[in-house]
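Chemist: Generate a structure from the sequence data that follows.
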Amino acid sequence: MTENESAPVAVVGIGADGWDGLSPAARQAVAGAEVVLGSRRQLELLGSVGDGHLGQGAEHVEWPSPLVPALPALFERFAGRLVCALASGDPMFFGLGSTLCRVLGPDRIEVHPHPSSVSLACARLRWPVQEVTVVSTVGRPLDRMRAWAAPGRRILVLTSTADGPGQVAGVLTELGYHDSELTVLEQLGGPAERIRSGHAGDWHETPGDPLAVVAVRCVADPGTVGLTLVPGLPDDTFEHDGQLTKREIRAVTLARLAPLPGQLLWDVGAGSGSIAIEWLRAEQSCTAVAVERDPVRAARIGRNAAALGVPALRVVTGAAPAALADLEPPSTVFIGGGVTVDGVLADCWSALRTGGRLVANGVTVQAEGLLADWYERHGGTLTRLQVQRAAPVGGFTGWRSAMPVTQWVAEKP
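Modeler: Below you'll find the model as predicted:
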């Protein structure tokens, strides 16, 4: 193996200030490269070979599109040569560095970060970085910001389209945050830096630079109630046809599911998708698959997920257990519908990863008997949950009982 073959790929973050904004180590990585990869804009920011910013004879290569599928072959092509890959801002913040870690492995790259657009935006606004919520819509649905809109919250939305600020304003207006303050920051740190401000409800600014940061200070309209990230949203938050795990039972169920970072949930017999949606809202690094046999309900789950800020929820239309066959093994399983269908409980238990957790709810005598049998064989906890709500009784108030729910919770050894 030659020295160059063992050399890591230099991943250099670059901002709108171009060469002048690079650290000495980053400049050295660029100047010493035999191949410099980057977008056309990034390569232009560095100037030409004659400027002395790029090594004499360095090959300039624009990133292919689509990027990720082409990366293995691209780096194989340049094996044995000193490669510098340009990235926007901090490569490890929603950036190229994270992608190359997955594709090449963390030991194959060396990162030279530039201040991120988030750090620069917070510096301009005098916002403490640790007190803001960052939502990237670069290659991701804008609906993701819906989960974070709440009175008083400060959000930085990373956009990638010229009308990104207008779209952000539209979502805020739809959610009942007309008076929210918007500040659009473009070309941060560069000679063409521009900052514009206004309010969501009357945002009429012309489209600007596609790569911008939209800073939002959420101000709720009178009567707008913010949606908490704590499980147990009101039932009418969801579009449903009655197939819904009710609020109190849902809160208890999510507590027993206990979402942890990076875990995958199967929501089997998902109905309106409320369990999977609240699972994703509770921990943003989690993933979930909602399995629903009824195509009308499956489509409704997708709408609920988008409306509540978790459009990444995967919806599988099909009947369990057959629909489970090709899914990635889960960390956690919730069975809310079809627990008595032959094979559902057994196949979910079999697919569950070692140490994983299964939570199953049942409301019928048959379901209760089945869950009691599994409790006897596999242990865990068996609980009966009963909810009563106050309701008019003539001129008085009395208690109306919902159907009791039997819940079995077990961890797979």
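Chemist: Every contact and neighbour count from this point should use C-alpha atoms.
Modeler: OK.
Chemist: and Pro259, that's in a helix?
Modeler: No. Checked against DSSP: H, G, I helix; E, B strand; the rest coil, Pro259 lies outside a helix; its state is coil.
Chemist: list the contacts for it?
Modeler: Pro259 sits next to 279, 282-283, 286 when contact means CA atoms under 8 Å, 6 or more residues apart in numbering.
Chemist: please give me the structure for this one as well, since I'd like to look at both together:
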Amino acid sequence: MIVVVGIGADGMSGLAQASRAELVRATVIYGSRRQLDLLDDSVTAARREWPTPMLPALRSLLDGTAGDVHVVASGDPLLHGVGNSLIRLYGAAQVVVLPHVSSVTLACSRVGWAVQDTEIISLVTNEPHTAVRRGGQAIVMSRDASSPVALARMLTDTGRGDSEITVLEQLGGPAERRRSATAREWSARPPGDVDALNVIAVRYLPDERRFSVMPDEAFANDGQITKQPVRAFTLAALAPRAGELLWDVGAGSGSIAIEWCRSGPGCRAIAFERDEARRKRITENSVAFGAHVEVRAGAPDAFDDAPPPAAIFIGGGVTQPGLLDACFDRLASGGRLVANAVTVESEAVIAQWYARHGGELRRFDHQRGEPLGGFTGWRPAMPVTQWSVTRP
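Modeler: Modelled structure (predicted):
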């Protein structure tokens, strides 16, 4: 059995009786150096610091061990913590977790926020731009002392310099400290003494949240963008689910990849684009929306070593010889593929694929009202033919 005990910055004094009893009876305890140093002399177990990388040590944790193995972890081990990794490896029946008060709950109590109204974002393994939001509030779990200034600069660079940030260090311990500023202020004059153990409470300003498909002008683009109405029915066909990966092939401005990432928790994308200027623009758009988008060169050459997708969208290059074959071959059973076409030639290609593989073939026409002299007339957009299929 593996027993995971959460501990706070206040050390043994803050532990519940059951947690303290587990540590006292333990024969071997694993943890980071900082966590192991919080244990007092009542704990006589052998203390083993996690190596780097950590995952191989987790996999061999029970090797050659007859009794229980104990692990000490920060706060709630099930909140972006080692408890989740151990349960994935060994199953819930083999892992007991005794949580402490989480840093998220402590942070919310300090700033007066309801936990259920607050997003939780981890920068422990993610890049700072993934904590950029267009409104709302979040507790951001930092990687180290550099995280607050990195996030403050990202917010400032993406037009969110008025966002209110509160950096909370050593929460729950005797050295607890709280400092507040706008992102712009923190970015301009970052303190040089931020503790590595910190979380950031962020109220994102201005609040421009939208939960529908974004307008075209929200994305930097050179005209190569899937327009808003087409984006809406394309996302409906792609049917994103939480945690899934999309390949956006011929990504243009990256609007489909970004909308995919916005659609559900853990959704991420890889954007394939041949044009270097457009790749740079996709990166800028991804940062502005805090989206998990990896940008690669053109398809299919850049497919090598890419993680397998749950869905693929082809927005450009349908007529490129071998492209559809390469995309279809990369899909596992149950994977979805959606291709949009606006030319006669690309329509002919997807019509052939529809005849061979089935799926659904749709054609969308839409018009918008525009001034016509002193009146209003209808301006038709180019019709879009869409083929969608699920691989058997």
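Chemist: After superposition, what is the TM-score?
Modeler: TM-score of the superposed chains, computed with TM-score structural alignment, normalised by the length of structure 2, equals 0.89; 389 aligned residues with a CA RMSD of 2.6 Å.
Chemist: Next, format the contacts of Pro259 of structure 1 as CSV and append distance to Pro69 of structure 1, neighbour count and secondary structure.
Modeler: Below are the contacts of Pro259 of structure 1 laid out as CSV (distance: CA to CA, whole Å; neighbours: other CA atoms under 10 Å; DSSP: H, G, I helix; E, B strand; the rest coil):
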residue, distance to Pro69 of structure 1, neighbour count, secondary structure
Trp279, 30, 28, helix
Ala282, 31, 20, helix
Glu283, 28, 16, coil
Cys286, 24, 17, coil
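Chemist: in these, which two residues are the furthest apart from each other?
Modeler: Spanning the widest gap among those are Ala282 and Cys286, at 8.5 Å by CA to CA.
Chemist: In which helix or strand does Asp241 of structure 1 reside?
Modeler: If you go by DSSP states H and E, Asp241 of structure 1 is not part of any helix or strand.
Chemist: Please report how far it lies from Asp294 of structure 1.
Modeler: 12 Å (CA to CA, to the nearest Å).
Chemist: more neighbours, the two?
Modeler: Of the pair Asp241 of structure 1 and Asp294, Asp294 is the one with more neighbours under other CA atoms under 10 Å, namely 15 against 10.
Chemist: State the distance from that one to Gly164 of structure 1.
Modeler: With CA to CA as the criterion, Asp294 of structure 1 and Gly164 of structure 1 are 35 Å apart.
Chemist: Pull up the gap between the aligned partner of Thr27 of structure 2 in structure 1 and Asp202 of structure 1, please.
Modeler: Aligning on TM-score structural alignment places Thr27 of structure 2 opposite Glu34 in structure 1. Per CA to CA, Glu34 of structure 1 is found 51 Å from Asp202 of structure 1.
Chemist: Over to Asp51 of structure 1?
Modeler: Distance from Asp51 of structure 1 to Asp202 of structure 1, by CA to CA: 46 Å.
Chemist: same question, Glu186 of structure 1
Modeler: 20 Å.
Chemist: quick one on the thing from earlier: residues contacting the closest residue in space to the match of Thr27 of structure 2 that isn't next to it in sequence?
Modeler: Distances taken as CA to CA, 6 or more residues apart in numbering place Ala58 nearest to Glu34 of structure 1, at 4.5 Å, with adjacent residues excluded. Residues near Ala58 of structure 1 by CA under 8 Å, 6+ apart: 33-36, 49.
Chemist: now, which of those sits nearest Gly356 of structure 1?
Modeler: Val36 (45.0 Å).
Chemist: Contacts only, for that closest one.
Modeler: 30, 58-61, 83-86.
Chemist: Now the buried members of those.
Modeler: Among the contacts of Val36 of structure 1, those classed as buried by 16 or more other CA atoms under 10 Å are 30, 58, 60, 83-86.
Chemist: Now for the residues you listed: which two are most distant?
Modeler: Ala58 and Leu86, at 13.8 Å, using CA to CA across the buried ones among the contacts of Val36 of structure 1.
Chemist: just so I have it, where are all the helices in the stretch 101-250 of structure 1?
Modeler: Taking DSSP state H, counting those that start in this stretch as the criterion, the stretch 101-250 of structure 1 carries its helices at 117-125, 164-175, 247-257.
Chemist: what's the most buried one of those helices?
Modeler: helix 164-175 (a mean of 21; mean count of other CA atoms under 10 Å).
Chemist: contacts for it?
Modeler: In contact with helix 164-175 of structure 1 (CA under 8 Å, 6+ apart) are residues 142-143, 146, 149, 159, 178, 180, 182, 184, 199-201, 203-205, 207, 210, 214.
Chemist: what about Ser42 of structure 2, which SS state?
Modeler: Per three-state DSSP, the secondary structure class of Ser42 of structure 2 is coil.
Chemist: What's the separation between it and Arg25 of structure 2?
Modeler: In terms of CA to CA, Ser42 of structure 2 sits 10 Å off from Arg25 of structure 2.
Chemist: With Arg368 of structure 2 instead?
Modeler: From Arg368 of structure 2 to Arg25 of structure 2 the distance is 73 Å (CA to CA).
Chemist: With Glu49 of structure 2 instead?
Modeler: 19 Å.
Chemist: And Glu127 of structure 2, by the same measure?
Modeler: Taking CA to CA, one finds Glu127 of structure 2 at 40 Å from Arg25 of structure 2.
Chemist: With Pro309 of structure 2 instead?
Modeler: 46 Å.
Chemist: More neighbours: those two, which one.
Modeler: Taking neighbours as other CA under 10 Å, Pro309 of structure 2 and Arg25 compare with Pro309 leading, 21 against 14.
Chemist: Report the contact partners of the aligned residue in structure 1 for that one.
Modeler: By TM-score structural alignment, Pro309 of structure 2 lines up with Pro330 in structure 1. When contacts are counted by CA under 8 Å, 6+ apart, Pro330 of structure 1 touches 263-266, 351-353, 356.
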